[in-house]
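A.B. asks: One predicted model, sequence on top.
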Amino acid sequence: MLTNPRSDRVKAVRALSRRSVRARTGDFLAEGPQAVREAVAFRPDLVRDVYVTPEAAQRHADIVEDARSADLWVNEVTPEVLAAMCDTESPQGIAAVCRAVDRPLTDVLGDLPSDALVCVLTNVRDPGNAGTVIRGADAAGADAVIVSDASVDIYNSKVVRSTVGSLWHLPISVGATVPEILAALRSRGVRLLAADGAGTTLLHDADLSGAHAWVMGNEAWGLPVEVRQECDDVVRVPIHGHAESLNLAMAATICLYASAEVRRTSR
């Protein structure tokens, strides 16, 4: 059992809270039972180590058993050690060091089906929003999420927690510029739908057939004019009540589910 919160291993895990360290090592920390469960179940090949307190090992015996069945290193630690590793105020007793899940843009786009549904995050800066959009894309059955270089790091601990495990469920690409992303999608016959409050097309009137990508903008200022002009249509979710606008993650999920329903009825 690891008992020293100041050991080199604990410091190395804690250092993954810094983006520079994550970029250098290619590793990140997944905290909490849901994140670890999904990582072990869906991508055990990307899990380096699992750290768990004795109490959590009993409470989440299924996760520990699955991790050991996958020949993963399961290390028992004291609550003090886990607290020193994690950046949450109240760690939930289990965490895992994982390798990055993202794939090159060309690889992700090369695997798309003919009726692909893609979500593009152009300048999303809020970790909670980014993680929730990834979760919503997963729930709607999207084929990929593409995150631009101007968006938040998807391995930020708040992003990872907000995905609630969806980070390991669908292809994700990061790091390309917005022009590169849009050009690559268009070259593969994927129509580009800008989701923006400035849109003249209402969601229920939009053409959601065939392969298309929802292009989502920044939480505060939406999509720049030049990005909207590069898209095939600019679509807005109608507001029927008195709310000024919808949260980015909420709007993205509504758009993705609208597309998923059209795809479901056309297959």
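C.D. replies: Great, that's in hand. Numbers count the residues shown, from 1 in each chain.

A.B. asks: For the rest of this, base every contact and every neighbour count on C-alpha atoms.
C.D. replies: OK.

A.B. asks: quick one: the helices in the stretch 51-200 of the chain?
C.D. replies: Shown for the stretch 51-200 of the chain, the helices assigned by DSSP state H, counting those that start in this stretch span residues 54-59, 61-69, 79-85, 105-110, 127-139, 157-163, 178-187.

A.B. asks: Go through the fifth one and flag the buried ones.
C.D. replies: For helix 127-139, burial by neighbour count (16 or more other Cα atoms under 10 Å) applies to 127-138.

A.B. asks: ok, second structure coming up, stack it against the first:
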Amino acid sequence: MADEILTNPRAERVKAVRALSGQSVRKRAGRFVVEGPQAVREAVLVGDVHDVYVTAATAQRYPEIVDAARDRGIRVHTGTAEVLDAMSPDAQHVVAVASLTSHALADLVGPRLVAVLANVRDPGNAGTVIRAADAAGADAALLTAESVDVHNPKVVRSTAGSLFHLPVITGADLADAVASLRSAGLTVLAADGAGEHDLDDLLDVAGNAPEGVPDLARPTAWLFGNEAWGLRDEDRALADAVVRVPIRGRAESLNLATAATVCLYASARAQR
């Protein structure tokens, strides 16, 4: 049942939702904010959501969100446009509050494709890689402790709902994560523009790779580095092999999210 209409943009409830944009507040509350119709739609279907906030207009525009929330016993609150804007100016008047997600590498059973983000700081890039991992059918995404907080509103928004589709493991030590992935039977490949192996060449021999050449048809964890400086030498050295995405034209390089998408889809194709 809907609550009374929220009309005061300075109300404590509104301030509490807005405050979840801060990492320290999220940790104390154990909750984070989900912004926009696409992300909220996925959150109410499979996430641990406490509240949904809409305007009368967005409730009519996205009835499936309201219906799904109510079917799962999630509280739906209607507010004015000013109230929703005060909660989040980027949410298109659709906001949800959910419990922080938590996954462990040990919980993965028989993973075949994992995206590992080391020192990835840009929220948009991190969210886009998680979305690409989801689209490519990856079993998980993993962010090291030095990477951006996965519950940062910009990360959540950039995943377009994929944060709720696959396990996203956070706070990992890279060396420990690589060791765990390798012990689970995954080949660890580092994506780097100076890699000794060409991704297209690896696709050509996938499933029948000669000795000493990574086989993309095998279970694989892809290691992606920082947007500005890539992978540190010591991080790159953790991988079984270093792979470059070929540049056919005159572009100097690919950005992180684009390169990650190409690599993940190459593995997904080879594993089919």
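C.D. replies: Everything's here; your move. From a predicted model like this one, the values you see are computed outputs, not experimental measurements.

A.B. asks: ok so, going back, need the helices of the stretch 51-200 of the first structure in TSV (columns: distance to residue 193 of the first structure).
C.D. replies: TSV is the format used below for these (distance: least, Cα to Cα, whole Å):
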stretch	distance to residue 193 of the first structure
helix 54-59	45
helix 61-69	40
helix 79-85	41
helix 105-110	17
helix 127-139	15
helix 157-163	23
helix 178-187	10
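
A.B. asks: mind checking which of the ones you listed is nearest residue 15 of the first structure?
C.D. replies: In terms of Cα to Cα, the element of the helices of the stretch 51-200 of the first structure nearest to residue 15 of the first structure is helix 79-85, at 8.2 Å.

A.B. asks: Give me the mean distance between the closest one and the second structure.
C.D. replies: Following the fit onto the second structure, the mean deviation recorded for helix 79-85 of the first structure is 0.9 Å by mean Cα distance after the TM-score superposition for the first structure.

A.B. asks: rewinding a little: using TSV, lay out the buried residues of helix 127-139 of the first structure together with distance to residue 198 of the first structure.
C.D. replies: Formatted as TSV, the buried residues of helix 127-139 of the first structure follow (distance: Cα to Cα, whole Å):
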residue	distance to residue 198 of the first structure
127	24
128	24
129	20
130	21
131	25
132	23
133	20
134	24
135	25
136	23
137	23
138	26
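
A.B. asks: closest to residue 96 of the first structure among those residues?
C.D. replies: Closest to residue 96 of the first structure, out of all of the buried residues of helix 127-139 of the first structure and judged by Cα to Cα, is residue 131, at 17.9 Å.

A.B. asks: check contacts around the aligned residue in the second structure for that closest one.
C.D. replies: Using TM-score structural alignment, the partner of residue 131 of the first structure in the second structure is residue 127. Contact analysis of residue 127 of the second structure by Cα atoms under 8 Å, 6 or more residues apart in numbering lists 150, 154-159.

A.B. asks: same question, residue 49 of the first structure
C.D. replies: 72-75, 96-98.

A.B. asks: Tell me where the first structure has strands.
C.D. replies: Taking DSSP state E to define them, one finds strands in the first structure at 27-31, 47-52, 73-76, 94-99, 117-121, 144-147, 172-174, 191-195, 201-202, 212-216, 233-236.

A.B. asks: export those strands to a markdown table and tack on distance to residue 244 of the first structure?
C.D. replies: A markdown table is the format used below for the strands of the first structure (distance: least, Cα to Cα, whole Å):
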| stretch | distance to residue 244 of the first structure |
| --- | --- |
| strand 27-31 | 35 |
| strand 47-52 | 43 |
| strand 73-76 | 49 |
| strand 94-99 | 39 |
| strand 117-121 | 22 |
| strand 144-147 | 26 |
| strand 172-174 | 31 |
| strand 191-195 | 16 |
| strand 201-202 | 16 |
| strand 212-216 | 18 |
| strand 233-236 | 13 |
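
A.B. asks: Of all those, which one is nearest residue 265 of the first structure?
C.D. replies: strand 117-121 (14.3 Å).

A.B. asks: Trace the closest one over to the second structure and give me the residue numbers.
C.D. replies: With TM-score structural alignment applied, strand 117-121 of the first structure matches the range 113-117 in the second structure.

A.B. asks: Just want the most central residue of the second structure.
C.D. replies: residue 130 (3.0 Å; Cα atoms, centre = their mean).

A.B. asks: So what would you say the end-to-end distance of stretch 54-65 of the second structure is?
C.D. replies: 10 Å (Cα to Cα, to the nearest Å).

A.B. asks: Give the aligned range of it in the first structure.
C.D. replies: Against the first structure, stretch 54-65 of the second structure falls on residues 52-63 (TM-score structural alignment).

A.B. asks: Just give me the match in the first structure for residue 251 of the second structure.
C.D. replies: That one, residue 251 of the second structure, aligns with residue 243 by TM-score structural alignment.

A.B. asks: Quickly note the distance from that match to residue 88 of the first structure.
C.D. replies: Residue 243 of the first structure is 32 Å from residue 88 of the first structure, by Cα to Cα.

A.B. asks: who's more crowded, those two?
C.D. replies: Taking other Cα atoms under 10 Å, residue 243 of the first structure and residue 88 do not tie; residue 88 has more neighbours (13 against 7).

A.B. asks: What residues sit buried inside stretch 70-82 of the second structure?
C.D. replies: Going by 16+ other Cα under 10 Å, stretch 70-82 of the second structure has these buried residues: 70, 74-82.
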